[in-house]
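Pasting the sequence and the predicted coordinates here, then a few questions.
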Amino acid sequence: MKIAVISDSHNVNSAIQAVKPYISDVDIVLHLGDGAADIKEITMGFKGEVYGVKGNCDFCEGYPNEKIIKVLDKKILMCHGHIYNVKMELNTIMCRGKELGVDIILFGHSHLCIIEKQDGLLLMNPGSIFRGAGIIRRSLGYLEIEEGKEVVSYIKEIK
């Protein structure tokens, strides 16, 4: 299963249009908030599964602060990250992931790409499809999950 992980579209049409080609070959699209209202437009015509959570800039109904999904044998926590103070530290979100017994923690908020493994947990922040905070201007993340195998994770810059 190939999963596209996007975050922080911030209702910016150019970002919404730019990411569409990058999700065409995936099975699942995950949006990590700050642009939850953009999910419908981003995934228009997409035939796979779509999940989203809300961020600190989202005021639309229908999206939770966090969501747990199961993909094959992996349990994934999706959240925006603001309620876990991810701009300052990752310990709080790590504790939440351990408490929930997940394998993967996905979060946004900081617009800064991160992929790291700590204490058996995979953490990913895909950056922002609108405007990144690091050397990568705009980005999204991918997860490739196969039953019984280690998860492949990577970030791709949006050109």
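Perfect, thanks for sending it. Numbers count the residues shown, from 1 in each chain.

all contacts plus neighbour counts: C-alpha atoms, from now on.
Fine.

Identify the residue nearest Asp38 in space, chain neighbours excluded?
Nearest non-adjacent residue to Asp38, counting by Cα to Cα, 6 or more residues apart in numbering: Asn11, 6.0 Å away.

another one to put next to it:
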Amino acid sequence: MLIGVISDTHGLLRPEALRILRGVNHIIHAGDIGTPEVIYALRAVAPVTAVRGNVDRGAWVAEFPQRQQITLEGVRLLILHDRHELLEQPADPEVRVIVTGHSHRALVETRDGVLYLNPGSAGPRRFRLPVSVALLTLQHGELRAEIVDLGALR
């Protein structure tokens, strides 16, 4: 199963991001969506699981929790916007992947058997950080994540 992971769009869904996400089986948005139109466009590509971030405001965000667990291909994933929320409420022991956003810094790191994945920011460029998304492959219980720099696709 191929999962597209995106975060911090802040209302801007770049054509390069959509190009990378075409063909994925599922999309995860780790918050700071910005506008509901971002979700509508992502849902046209694949089923979407999304959480709200600190900039998401208005009635439209009611359908998006701050934290969500899903199981795909037998792998439990936890999605939340800000990694620091784990200090207040740690992940369940069954969680194998923790997806976050917020920092705008891409991260793929495995600690104690848990894959921490932050796709970076796919929206407006912040400081000099790259604009990126991630692809997560789940196959026979194995996990592989890769960061895709959208700036290299122009």
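Yep, that arrived. Only a predicted model underlies this, so the values are computations on that prediction, with no experimental measurement involved.

circling back to that earlier point, in a helix, the residue nearest to Asp38 of structure 1, correct?
No: applying DSSP: H, G, I helix; E, B strand; the rest coil, one finds Asn11 of structure 1 to be coil, outside a helix.

May I have the residues that are in contact with it?
Going by Cα atoms under 8 Å, 6 or more residues apart in numbering, Asn11 of structure 1 touches 35, 37-38.

Now, those that are in strands?
Among the contacts of Asn11 of structure 1, none falls in strands (DSSP state E).

Which one of those residues is nearest to Lys2 of structure 1?
Asp38 (21.0 Å; Cα to Cα).

Where do the helices of structure 2 begin and end?
15-21, 36-43, 85-88 (DSSP state H).

can you count the residues close to the counterpart of Pro119 of structure 2 in structure 1?
Aligning on TM-score structural alignment places Pro119 of structure 2 opposite Pro126 in structure 1. Residues within reach of Pro126 of structure 1, counting by other Cα atoms under 10 Å, total 33.

what's the spacing between Pro126 of structure 1 and Ile93 of structure 1?
Applying Cα to Cα, to the nearest Å, the value for Pro126 of structure 1 to Ile93 of structure 1 is 16 Å.

Asp103 of structure 1 too?
In terms of Cα to Cα, Asp103 of structure 1 sits 13 Å off from Ile93 of structure 1.

Neighbour count for those two, which is higher?
Set side by side, Asp103 of structure 1 and Ile93 show more neighbours around Ile93, with 22 against 18, by other Cα under 10 Å.

Does that one touch His80 like I think?
No: when contacts are counted by Cα atoms under 8 Å, Ile93 of structure 1 is not listed as touching His80 (10.5 Å).

shared neighbours of the two, anything?
Common contact partners of Ile93 of structure 1 and His80 (Cα under 8 Å, 6+ apart): none.

Ser103 of structure 2 is nearest to which of the helices of structure 2?
Proximity to Ser103 of structure 2, assessed across those by Cα to Cα, is greatest for helix 85-88 (12.8 Å).

contacts for the closest one?
Against helix 85-88 of structure 2 from outside (Cα under 8 Å, 6+ apart): no residues.

Could you list the buried residues of it?
For helix 85-88 of structure 2, burial by neighbour count (16 or more other Cα atoms under 10 Å) applies to no residue.

what do you get for stretch 62-79 of structure 2?
66-68, 75-79.

Equivalent analysis for stretch 116-131 of structure 1, please.
121-131.

Stretch 4-18 of structure 2 now?
Neighbour-count burial for stretch 4-18 of structure 2 [16+ other Cα under 10 Å]: 4-11, 13, 16-17.
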